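Novice: Got a predicted model here, sequence first, then my questions.
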Amino acid sequence: MSYSIFKDTMSDMSWTEIQCSIDKGAIVLLPTGVIEQQGPHLPTGSDIYVSHLICRKIKDQLQKDNIECLIAPPFYWGINAITGAFPGSFTSRKETVKNVLFDIFECLTRWGVKHVFIVDIHGDPMHGEALYEGIMAGRESLGIDIRSVISHWIAEDLGIHPENENFLIYTVEMSLEDFPAPKEYLDIHAGEGSTAQMVKFFPELVNVDLARQLEPANLNHDDLKKWHQGGEIARNITPLGYFGAPADFEKEDVDHLNLVDAISKFATIRLKEYLKR
């Protein structure tokens, strides 16, 4: 089986099909992310594979309610300040990310698109800043409604006000019983959670045998603070590139706690509310 990040996007459509969809009032979902190392067992394209998958799931759910939707070609030339010391972690300058995003927004505006929603799962703070500044520039200069779709968890963690016009914040309606007990060590990057999700949705891209052999990183919050400094410091803390316990992926109950489906479901609910306001 092959996996294409162009599947169900504008890249697989003719220009006339795109124009017809825009004429019907289509919103645009823009999957963003990065190409970065994800340990020795996962592909470097994991982030963009997942953000693209979430957009496809959102589009499918919106279309069931007759909401016209297009998915833009994924944008994956982001910033990897934390993992940039590893081969495979492509990183761009902030101004490059902002400018290319602005060019994308300008094209969509010129074609008649009114609403653009960014779906991003990459956690690098500098990457997030570039997206935010690109969104603000597009809104201010082009007059188009551009928002980053984020969960209430992220909004609360970053202190983002619910009425901030640069974001569309959705609530993940899950109880504490839905989550496993807190772990002594952190699962931050390419650990058990990410590995389990990739095995579920993109099994042929995961080196499962290798994942089972990897020792847990056993890193805590103090280690995380140092890791966030990035570069060689981050590489020294996680020499194989993962921050978690990849070998424990089979202990993760992905069918019960499927974050990809949860994000898609609750983001869709919020999008429907917003578009019908």
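Specialist: That came through, no problem. If you're wondering where the values come from, they're calculated on a predicted model, not measured in any experiment. Numbers count the residues shown, from 1 in each chain.
Novice: C-alpha only now, for contacts and for neighbours.
Specialist: OK.
Novice: what ranges do the strands span in the stretch 151-277 of the chain?
Specialist: 167-170 (DSSP state E, counting those that start in this stretch).
Novice: where along it do the helices fall?
Specialist: Applying DSSP state H, counting those that start in this stretch to the stretch 151-277 of the chain gives helices spanning 152-158, 192-201, 208-213, 221-227, 231-237, 259-275.
Novice: The structure to be compared is supplied as follows:
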Amino acid sequence: MPGRPSVWIHELSWDEVEEHLRGDDVALVPIGATEQHGRHAPLLLDTGWAVTVAQAAAELAGCLVAPPLHYGWSHGHMAFPGTIGLRAETLTAVAIDVGECLVRHGFRRVLFVNGNRVANLAPLEIAAVKLRLGTGAVTGVADTGLLARSAVGGLAEGGPGTLGHAGESETAMALAYYPHLVDMARDAGGFTAAATPAESGRVRHGHLSLDPRLDGDSVLLPHLPEEFRARTEARHGVAGDASRATAEKGRAMVAAIAGRLAEVIAEVRAMPVAELRMPPVVG
């Protein structure tokens, strides 16, 4: 007996995609990264965010999802073996190429789902703007770290800063969806909650915060990969609190983010589409 059709484009036949396009024109494009997330978690974690959120949102909204991209802008983690990244301009170009292919086939609304939280944001925002200007399609970027900050922050048990890189939320997601790839016995522990901007009186480094409790004045001061490794050496590349992570919390966080993305999809469906300009065949 036939199973339920997949939401993943690469798991369908071409005629099933063509049939779907007769009733819906939204496509999600999950983009993650292959980069270190401490000793306790796998390098696929960022792609995991993009995949789990995109699939859950697509099932809620009834749209399709393109194959995930496992590479992102991971320059800050290149001091850790196994990390594989793209240049910012390459990531932008790849996202545009993927988007143009989808538009050519009839997907008039394309949303990039960023799992490399915040880090991929600038290249993907540029791609979304260029794709919209070049084709007329409705485009956007949904960042899994920013889309439901309040809900995810409310689910966190630790103090400000626990949601950082490979910390409470990221490890919780991995425990929920990739438990066979997580070894909590290898977490270094020893996390101290970060002071809020009001408490420290300092300008926070980084323009965007995943944790609403850390909002405040900010500045971007890029670090070298070696500097990040040295700064987090005692915790093996972790900048949050993995010890508070649970699978239950991870499922709740993904559900909250996916629910917000489904709301965005509904909003995007209501937006008018300009006269489409057919992009060139990629070649």
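Specialist: That came in fine, so what should we check first? Everything numeric in this text was worked out from a predicted model, so none of it was measured.
Novice: do you know which of the helices of the stretch 151-277 of structure 1 lies nearest L30 of structure 1?
Specialist: Of all the helices of the stretch 151-277 of structure 1, it is helix 259-275 that lies closest to L30 of structure 1, at 13.6 Å by CA to CA.
Novice: want to throw the helices of the stretch 151-277 of structure 1 into JSON lines with distance to K98 of structure 1 and mean neighbour count?
Specialist: Formatted as JSON lines, the helices of the stretch 151-277 of structure 1 follow (distance: least, CA to CA, whole Å; neighbours: other CA atoms under 10 Å):
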{"stretch": "helix 152-158", "distance to K98 of structure 1": "20", "mean neighbour count": "13"}
{"stretch": "helix 192-201", "distance to K98 of structure 1": "28", "mean neighbour count": "22"}
{"stretch": "helix 208-213", "distance to K98 of structure 1": "36", "mean neighbour count": "15"}
{"stretch": "helix 221-227", "distance to K98 of structure 1": "25", "mean neighbour count": "13"}
{"stretch": "helix 231-237", "distance to K98 of structure 1": "22", "mean neighbour count": "17"}
{"stretch": "helix 259-275", "distance to K98 of structure 1": "24", "mean neighbour count": "16"}
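Novice: Turn the ones you listed into TSV, columns for distance to W15 of structure 1.
Specialist: Below are those laid out as TSV (distance: least, CA to CA, whole Å):
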stretch	distance to W15 of structure 1
helix 152-158	36
helix 192-201	30
helix 208-213	40
helix 221-227	45
helix 231-237	42
helix 259-275	25
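Novice: F117 of structure 1 is nearest to which of the ones you listed?
Specialist: Once the helices of the stretch 151-277 of structure 1 are compared by CA to CA, helix 259-275 is nearest, at 9.1 Å.
Novice: Now that closest one on structure 2. Mean distance?
Specialist: The superposed helix 259-275 of structure 1 is, by mean CA distance after the TM-score superposition for structure 1, a mean 1.7 Å from where its aligned residues fall in structure 2.
Novice: Output the contacting helices and strands for that helix.
Specialist: helix 46-64, strand 145-151, strand 167-170 (3 or more CA pairs under 8 Å, 6 or more residues apart in numbering; DSSP states H and E).
Novice: what do you get if the cut-off is 10 Å, keeping everything else the same?
Specialist: helix 46-64, strand 115-120, strand 145-151, strand 167-170, helix 192-201 (3 or more CA pairs under 10 Å, 6 or more residues apart in numbering; DSSP states H and E).
Novice: what's the angle from that helix to strand 115-120?
Specialist: On the basis of axes from the mean of the first three to the mean of the last three CA atoms, to 10 degrees, helix 259-275 of structure 1 is oriented at 160 degrees to strand 115-120.
Novice: just how off-centre is helix 259-275 of structure 1 within its chain?
Specialist: 14 Å (CA atoms, centre = their mean, to the nearest Å).
Novice: Also stretch 227-243 of structure 2?
Specialist: With CA atoms, centre = their mean, you get 20 Å for stretch 227-243 of structure 2.
Novice: ditto for stretch 189-200 of structure 2
Specialist: 24 Å.
Novice: Next: stretch 166-178 of structure 2.
Specialist: 13 Å.
Novice: so that stretch aligns onto which residues of structure 1?
Specialist: The counterpart of stretch 166-178 of structure 2 in structure 1, using TM-score structural alignment, spans residues 190-202.
Novice: Ok, stretch 134-141 of structure 2 next?
Specialist: Using TM-score structural alignment, stretch 134-141 of structure 2 pairs with 141-148 in structure 1.
Novice: and the spatially most central residue of structure 2, how far is that from L221 of structure 2?
Specialist: Closest to where the C-alpha atoms of structure 2 average out (CA atoms, centre = their mean) is G115, at 1.4 Å. From G115 of structure 2 across to L221 of structure 2, the span is 22 Å (CA to CA, to the nearest Å).
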